[in-house]
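Peer 1: Predicted coordinates and the sequence they were generated for:
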Amino acid sequence: MSLKSLAAKLFASRVVKKNTKWINNPIQAQQRVFQNLLQEGRQTAFGKDHNFKDIQTFQDFASNVPIRDYEELKPYVDKVVHGEVNVLWPGQPIYFAKTSGTTSGAKYIPITKASIAYQVQASRDAILNYIAETKRADFVDGKMIFLQGSPVLEEKNGIKLGRLSGISAHYVPNYLQRNRLPSWKTNCIEDWETKVDEIIKETEHENMTVIAGIPSWVQMYFEKLEKKHQKKVGELFQNFELFIYGGVNYEPYRAKFENLIGRKVASIELFPASEGFFAYQDKQHEKGMLLLVDGGIFYEFVKADEFFDNNPKRLTLAEVELGVNYALIISTNAGLWAYNIGDTVQFISLKPYKVIVSGRIKHFISAFGEHVIAKEVEEAMRLAIAGTGALVNEFTVAPQTNPKNGLPYHEWLVEFEKPPKDENLFAQILEEAMRKQNSYYDDLITGSILKPLQVTKVVLGGFQDYMKSIGKFGGQNKVQRLSNDRKLADGIQSHLTTPNQ
């Protein structure tokens, strides 16, 4: 055992022991965060506009501070972007995380010195937790790669801006700098395919032990490696031990990854966003991610099926229940207040509080009142892959409300790396899983309002070509898993193996 791996084990043990204090007292930790945020926010323009000086309880806060998304918070953000101080948080942010917008164009999410510190700490603690649990630390002596956006930052009125992953690249600890790949020069390449080709040149002969990134983009890296060397990734990188990912559910990709790697490797799921770092997987043999309740973020939850009501009930952590789909609302030490990040979560444990990401509050299918969410389609896909031996690169689901013939249905557009031998069985497993999980969908099928789902095959590489065509290829971009309209489904029509029916 090297001195570095021994030090990592000792450090991991100390950090995990420290974290047990807030893990065992989550409600107190959240109350402390709540009070600290209010104290900091009282002298800001937002705090003055929303009577922070008179707020004592969560009920007071909910009465004075409405839930907002980015569009509704934008008037305050615009003031920060234009250089004003003490608007959402004391002083100014040190960064803006620039993300794709909707009606307002680019979104500028403020990041403060305090919030980036928690982001970095959470990333570190996720790995340290793995070391403490498994007692494995030899991987710290190998090379680590983080597939991310360019670290080159622009500047707007004295505040640096860029993609979150690019900002994070500036915070790699000194003790990992020698282990970290790719080089700074390669990391700055904007074109994703060119960047992956250069990453392969820098990593193919190295002792790679940790690989991290959004699964769909790591998949491209693995596929190019396998094609070039005619070897499984696990054979090429014999000490590859740990895959770290976030941004999407890994399960639909797991079979494909294990095929590319040639063996199983340990993995850690993260739940980061430009707005904050919310959770990480803390147990290798348990589902779900530990909610970080002491990380400068105060959480609220609104039942997803009530979210679009006029006055939905806002719940604190102490009031949540298992298995309910909640919209996640946050207030943060970057000056986001009662902010709807758009993600939905479900709790799978209350001691400790552990969540899974169930989808996006705006990403669902309910063209006929079925209320289908991402978690359900991803679980159905996992079962279909397991039941048929198929390998799936990517997929999306959309309603077909106006078919040429017969009843409407849900269309599953699937790009297979390895098609199932029995395509009917594949579709049957999907259908049965959806009906079992979603009683509304089952009722619509039973009542002959919908006919069973249909699988439409997308050509190999079709989703990548589509993402390129809309300028969202690589980096943090990912295919939307499902939608209540046919914008994506219609956009990919030119990439089908056969004309749609």
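Peer 2: Thanks, I have it. Since the model is a prediction, treat every value here as computed from it, not as a measurement.

Peer 1: From here on, just use CA atoms for contacts and neighbour counts.
Peer 2: Will do.

Peer 1: in the stretch 251-400 of the chain, which spans are helices?
Peer 2: With helices called from DSSP state H, counting those that start in this stretch, the stretch 251-400 of the chain shows them at 251-261, 374-388.

Peer 1: The strand ranked longest in the chain to helix 374-388, inter-axis angle?
Peer 2: Longest among the strand segments of the chain by residue count, using DSSP state E, is strand 339-350. Angle, strand 339-350 to helix 374-388, by axes from the mean of the first three to the mean of the last three C-alpha atoms, to 10 degrees: 50 degrees.

Peer 1: ok, second structure coming up, stack it against the first:
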Amino acid sequence: MIGSILTWAVQRRLTSIDHFRQHPHEVQQRVLRDLLLKARDTEWGRRYGFADAPSPREFAQRLPVRSYEELYPALERVLRGEADVLWPGRVLWFAKSSGTTNARSKFIPVTHDSLHDCHYRAGRDMTATATLLYPESRVLDGKTLSLGGTHAPNPFRPDEKDSRVGDVSAVIMQNLPGWAEYIRTPPLELALLDEWEEKIERIARHVLDVNVAVLAGVPTWMIVLLRRITELAGVANITEVWPNLRLFLHGAVAFGPYRELFRQLIPSAQMGYLEIYNASEGYLAFQDQPDCEDLLLLLDHGIYYEFIPADQFDAENPRTLTLEEVELGKSYALVLSTNAGLWRYKIGDTVRFTSLAPYRIRITGRTKHFLNAFGEEVVIENADAAIAAACRATGSTVRDFTAAPIYFGVAQNSRGGHQWAIEFIQAPADPARFTHVLDHTLRELNSDYDAKRHRDLALVAPVLTVVPAGTFAQWLARKGKLGGQHKIPRLSNSREFLEEILLLIE
């Protein structure tokens, strides 16, 4: 009965979803007006004349597009407790995500408005959509097993116990409304443990006897958990533990490489998979069609969108497009203005529109090279710094390199990892030492990579493959790209480039 009541309650959001599908431009213009009205008396509101209710074009002319580094001076003041800087009031919670060029981690404000009008509203919309797509599954009759991170005191306010920083999943869980907490497992004291090995073990034991209907989390960690549960239960697959399991809401990393593993772990024709795009900056999109991986862009959740065309990615003052101006099939960098006080913020993600009625997207990557097969979010700045440190430690010199994921294998205890193909000018006398320093430096630079590497729980140590001199030039020549304007793709979530290079040395 409770499941039926919850289903009825969340499905009331279906009308709102249909409205922004049918009237996207009007909804986005209203979102911008509401954001400007709410923030008009903040420092930034007064500086940029929000009270004038500028049009989208005037708004874009008044405020420059900013990266995290460029916005950080204002964000640091918010972190330290100043009120009414970017958004009304003082912000207590901050989502901590992977580092930038000048910091190990970055901190994104999570305001009361962004929690309730963005993350939680989108969560209700995702739940309503799931109940519509899978009515026979009765997903709200069971528990949703959600894996999240952890949170800790705000290092900028060590004496203020109510101000916290953490993974966005942990911030969301800690502040969940009662209805959502009722359908979730495990309890917060387990879900928010900061020691991942202990967390996986204790959660696995706790949920053995829970009626789990939905999984929610990053595929990387979910595989580790499901494997441990099957070990503890002494069964061949997870359906023997949870016969009512019907849905996995996944995000953060590409799901393709994990699909076969989940099919083996959950060999049920009734199992559904839906992708979500919930970033530290906001809940942006989710999959609303079970047979199509495109994501419905969420338009009435306190986020106003702009889009940078590909030819403007590296421009100092990039030209942006509004939603009305985007085209199918082209890659755009996302720019967000949000109810967390991010104004024309360049998030770093790139998307491609696959539909304009309604607006659906696919995530195509980052504006910079990156490696994020397991949620580690290694960017090119991390890789360059780690390579440089390894060279200094071993007296070696690198000519070129590329790195790609080693995905989870089908073996019960297999782990993911990274493979680095490196062409040296001066090779290290001790390759193992080079690899160790590379790994250690990445862990120092990138908190997400460090978390995945902890005790080899999700990522094992990197694998170094030394390739002969001239290998990368040969690869470029075969591609017809040999020349000064063409560069080796340093980091990739696909093994395509790496496998082509490895074929040259066989």
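Peer 2: Yep, it's here. The structure displayed is predicted, hence computed values, not measured ones.

Peer 1: if we can go back for a sec, wait, which of the helices of the stretch 251-400 of the first structure is closest to residue 338 of the first structure?
Peer 2: Closest to residue 338 of the first structure of the helices of the stretch 251-400 of the first structure, according to C-alpha to C-alpha: helix 374-388, at 23.7 Å.

Peer 1: The second structure: matching residues for the longest strand of the first structure?
Peer 2: Mapping strand 339-350 of the first structure onto the second structure (TM-score structural alignment) gives residues 345-356.

Peer 1: hang on, the earlier thing: how far away from the center of its chain is the longest strand of the first structure?
Peer 2: Centroid separation for strand 339-350 of the first structure versus its chain: 12 Å, with C-alpha atoms, centre = their mean, to the nearest Å.

Peer 1: Have a look at how far, on average, that strand is from the second structure.
Peer 2: Compared with the second structure after the fit, strand 339-350 of the first structure shows a mean deviation of 0.8 Å (mean C-alpha distance after the TM-score superposition for the first structure).

Peer 1: what does stretch 28-41 of the first structure give?
Peer 2: Looks like 1.2 Å for stretch 28-41 of the first structure (mean C-alpha distance after the TM-score superposition for the first structure).

Peer 1: any residues touching stretch 165-174 of the first structure, and which ones?
Peer 2: Stretch 165-174 of the first structure is touched from outside by 97, 120, 148-153, 161, 476, with contacts defined as C-alpha atoms under 8 Å, 6 or more residues apart in numbering.

Peer 1: how far away is residue 65 of the second structure from residue 497 of the second structure?
Peer 2: 33 Å (C-alpha to C-alpha, to the nearest Å).

Peer 1: Show me which of these two is the more surrounded one.
Peer 2: residue 65 (23 against 18; other C-alpha atoms under 10 Å).

Peer 1: How many neighbouring residues does residue 277 of the second structure have?
Peer 2: 21.

Peer 1: got a list of what residue 186 of the second structure touches?
Peer 2: Residues near residue 186 of the second structure by C-alpha under 8 Å, 6+ apart: 145-146, 203, 206-207.

Peer 1: what does residue 333 of the first structure give?
Peer 2: Residue 333 of the first structure neighbours (C-alpha under 8 Å, 6+ apart): 37, 89, 112, 114-115, 296-297.

Peer 1: ok, of those, which one's closest to residue 344 of the first structure?
Peer 2: Of these, the one sitting nearest to residue 344 of the first structure (C-alpha to C-alpha) turns out to be residue 297, at 16.3 Å.

Peer 1: In the second structure, what residue corresponds to that closest one?
Peer 2: Checking TM-score structural alignment: residue 297 of the first structure goes with residue 303.

Peer 1: Can you give me the neighbour number for that match?
Peer 2: 27.

Peer 1: which residues touch it?
Peer 2: Neighbours of residue 303 of the second structure in contact, by C-alpha under 8 Å, 6+ apart: 31-32, 118, 282, 336-339.

Peer 1: Show me those that map onto strands.
Peer 2: 282, 336-338.
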